[in-house]
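[1] Below: sequence and its predicted model.
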Amino acid sequence: MLILAAMAGLLSVPVAVLLVEVVAALKAPRLEPFEVQELNIEKRVAVIVPAHNESLGLNPTLQDIKAQLGAGDRIIVVADNCTDDTAVVATEAGAEVIVRNDPKRIGKGFAMGWGITHLSQDPPDFVLFVDADCRLQADLIEGLKRVCHGVQRPVQALFMMQSADNSPVNHSFAEFAWILRNWIRPLGLRNLHCPVQLMGTGMMFPWNAINTVPLASSHLVEDLKLGLDLAKTGQAPYFFPFVKVSSVFPTSAKGTESQRQRWVQGHLATIGKFVPRLLVTGLMRRDVNVLALALDLLVPPLSLLALLIIGTMVLTSSVALLAGPWLPAVIAGGNLVGFFLCVVLAWSRFGRQVFPAHEALSFGSFALKKIRLYGRMLIGGTASQWIRTDRSTPN
């Protein structure tokens, strides 16, 4: 009984965190006074674009950035371990290009650190990281600069992933899960006056913040690690959802699978490695920001959480029907109800257009794909390096 009750009880924590975040997000965000005030002094921004074999889609990103640069601003493309003409494309687009070749140390974190080292010779006031396959809202850089100056902390823009036009892969559920992860939950944390996780792109830092944390690593979700490192130094990231950076999901099954595997693997590794330490640190320091990020990180990917809740419900109910204890089944049932409420509230307010109700009937086949994915991860088929997402369209 104790083991089953403990299993169900442990799942209650991420369900409760998710429910609080979703309910808090139902209140529309409002602009703070400092978020709209004009800067009366010149502040220089350097935009770093880590790029690994991104020549095909790099130019639109660079054009978006260049259109927003002011006097003294810079754009640096880190052509990291490239085997294509990324450096040439970036140079022709007018960017500063620094080439990094180190096959033994591959990872987006290494590329980011390389860019910061390059900037240390002439430090800007702020550093913005943008992925090489993203599009920027027209006023993104100015908005982030204004807010970053106001809070003197890292600032995360809204980062959305969308299905490509005429994509042969159905990303409806993935797009809804992304909205929940990158819009609804951070919005709830903002409304609760809590910090958020970094999202890997559209994130701006004061120079004295980004220059003091280690970046060079091969961690698969370097953004999560970076945000946690900054939170421990008292500079937890701030969410500014009024400007947006966007990208598209892969249009091939292979690209979709590899991308999701990296995200899931990196997230789970981060939970195991950092959450216990963060909880202890937050409690000892009585630091609400660190505790909020630790609890937020406890929420696993939506599909995995759903499978864990359903699996626990089936297991505890089966034991109860065989004359076992009912308490674990009651706890598991509460988790199922709480999770269902989270999904319904999130979908009804934010997800109707991307995930039509009739597509919920396809969750069974989607769940089977996820079970196969998690099975491969358990037997060692995991990603270990920064690789370019395959965005090719199948013939």
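    Done, it's in.
[2] Only C-alpha atoms from now on, for both contacts and neighbour counts.
    OK.
[3] what sits up against the lengthiest strand in the chain?
    Across the chain, the longest stretch assigned as strand under DSSP state E is strand 238-248. Outside strand 238-248, the residues within contact range by CA atoms under 8 Å, 6 or more residues apart in numbering are 133-137, 139-140, 143-144, 147, 151, 153-164, 183, 186-187, 190, 194-196, 201-202.
[4] Just the element for the closest residue to Leu302 other than its chain neighbours, please.
    In space, and not counting its chain neighbours, Leu302 is closest to Ala177: 6.3 Å by CA to CA, 6 or more residues apart in numbering. Take DSSP states H and E as the rule and Ala177 turns out to sit in helix 172-179.
[5] For that helix, what is the distance to the chain centroid?
    From the chain centre to the centre of helix 172-179 is a distance of 13 Å (CA atoms, centre = their mean, to the nearest Å).
[6] second one coming, line it up with the first:
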Amino acid sequence: MGVIAGLMSSAVAIGISVANLYLVSQVVTGCLPARRRPVPPAWRPRISILIPAHDEEENISRVIESLKPQLRKADRILVVADNCTDRTATLAADANAEVLVRNDEFHKGKGYALHAGVGHLAKDPPEILVVIDADCVAAPGALDLLAGEAHRTERPVQGRYLMLASPERAEEQGLAEFLFLVKNRIRPLGLHRLGLACQLTGSGMAFPFSLLSQVDLFHGHLVEDLKLGIELARLDAPPLFCDDAIITSEFPASRTGELSQRQRWEKGRLQIISSLSLMLLHLGTYLRPRLFLLVLDALIPPLALWVTALMTYAVGMVILGVLGFVTWEPAVAGTNLIAFATAIAIAWLTQGRRSVKFAAGMASTPGMICQRLKSYRFLTRHGTNEWIRTDRTAGKTEET
């Protein structure tokens, strides 16, 4: 029994250390000095921009108008108004976008909207499809960079998709903005510099259109982007990161909107972690290094949950060490925690000081961790897979 317990303890220590080393290497590499910015290509293939939208009348016109200056001859904008109860379709049409109205009360979700849009575009397929969420703005040159890279590599490409603090709650949401920066910019950039694939993050994604006919989009998974990236990696087309193609959105000004948005993201992430764990039971996953590393990256929990796991593990190992049950594990646990803290400190020093000040970040971190843990506990019992519009207006009640 003692031998079995020792082997299990060693396996846990090795597993946590490997995942933490991978995470730390991503963050540190992603914080290295930036290289020269590329120039958008003079020529790029014909593209279609697909905008899945659910009750986005407040944003859709602004988003379409922001994309128009980047369009070239024969490019298209298609808005899929999915189960909308507002004027999203009308306003999109007024902005001269193509509109596909989809109503299906039994199949609600972004994946279903993407499936409908791809099917519609297949009648006159573009070379490259770019997906932009209905609350996002693409920086000048972003479409050219995404389309050019996807065409050159014949692989999916993910741009730098960032969530910014809303003006009404800039100081309060600063820590969330920084954590999103680590997740969606620093870590993918680190992977790119290491020559590895990144996750798809939902908006600012470009695909060779022919690839999409080989994957199943007809589903209501809450993190359809992450699922799609893994499926494409299984087809030997893992996504690449393009740091210079910048897409931005804002966190909801409403606290209820921010909470519902975060709960949907985190529930979807926890759901896919459980399903991806099964891939580690197949030998074929280990025989394909790029796929294995992408799955390993996806299995690393959100940072709040990961730091909690590291601290809990370290405290547990210290107690067991004092009682004489383990020997080297406490040192490994402490090293993992220090390495993680150092990587996050480097990320903040090099890129995060604009988002959150040191004192404010330190003061809000414990409360944020407690709030996230409470949210995870709630999500294991409740929650919905339906596409619910996020309330982005301060003072309004969450729409359902």
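    Now that the structure is in, tell me what you want to look at. All of these numbers come straight from a predicted model, not from anything done at the bench.
[7] What would you report as the TM-score here?
    Scored by TM-score structural alignment, normalised by the length of the first structure, the superposition of the two chains gives a TM-score of 0.93; 389 aligned residues with a CA RMSD of 2.0 Å.
[8] and the very next helix or strand once past the longest strand of the first structure with helix 172-179, angle?
    Using DSSP H and E, the next helix or strand after strand 238-248 of the first structure towards the C-terminus is helix 253-285. Here helix 253-285 of the first structure runs at an angle of 30 degrees relative to helix 172-179 (axes from the mean of the first three to the mean of the last three CA atoms, to 10 degrees).
[9] buried residues in helix 253-285 of the first structure?
    Neighbour-count burial for helix 253-285 of the first structure, counted by 16 or more other CA atoms under 10 Å, picks out 253, 255-259, 261-262, 264-268, 270-271, 274-275, 278-279, 281-282.
[10] Repeat that for stretch 70-90 of the first structure.
    Going by neighbour count (16+ other CA under 10 Å), the buried part of stretch 70-90 of the first structure is 73-82, 86-87, 89-90.
[11] according to the alignment, it goes to what range in the second structure?
    Taking TM-score structural alignment as the measure, the second structure aligns residues 72-92 with stretch 70-90 of the first structure.
[12] What is the end-to-end distance of that stretch?
    Between the opening and closing residues of stretch 72-92 of the second structure we find a distance of 19 Å, counting by CA to CA, to the nearest Å.
[13] returning to what we had before: give me the stretch of the second structure that the longest strand of the first structure matches.
    Using TM-score structural alignment, the match for strand 238-248 of the first structure in the second structure runs over residues 240-250.
[14] Just give the nearest non-adjacent residue to the counterpart of Met199 of the first structure in the second structure, would you?
    Taking TM-score structural alignment as the criterion, the aligned counterpart of Met199 of the first structure in the second structure is Thr201. Nearest non-adjacent residue to Thr201 of the second structure, counting by CA to CA, 6+ apart: Asp225, 5.7 Å away.
[15] how close does the longest strand of the first structure sit to the second structure?
    Using mean CA distance after the TM-score superposition for the first structure, strand 238-248 of the first structure ends up 0.7 Å from its aligned counterpart in the second structure, as a mean over the superposed pairs.
[16] re the thing from before, now intersect the contacts of strand 238-248 of the first structure with the strands, please.
    Cross-referencing those against strands under DSSP E gives 135-136, 155-162.
[17] could those residues go into TSV alongside distance to Ser172 of the first structure?
    TSV is the format used below for those (distance: CA to CA, whole Å):
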residue	distance to Ser172 of the first structure
Arg135	20
Leu136	22
Val155	28
Gln156	25
Ala157	23
Leu158	19
Phe159	17
Met160	13
Met161	11
Gln162	9
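[18] ok, the residue nearest to Gly352 of the second structure when sequence neighbours are not counted - contacts?
    Take Gly352 of the second structure and drop its neighbours on the chain: the residue closest to it by CA to CA, 6+ apart is Phe178, 5.7 Å away. Listed by CA under 8 Å, 6+ apart, the contact partners of Phe178 of the second structure are 348, 352, 355-356.
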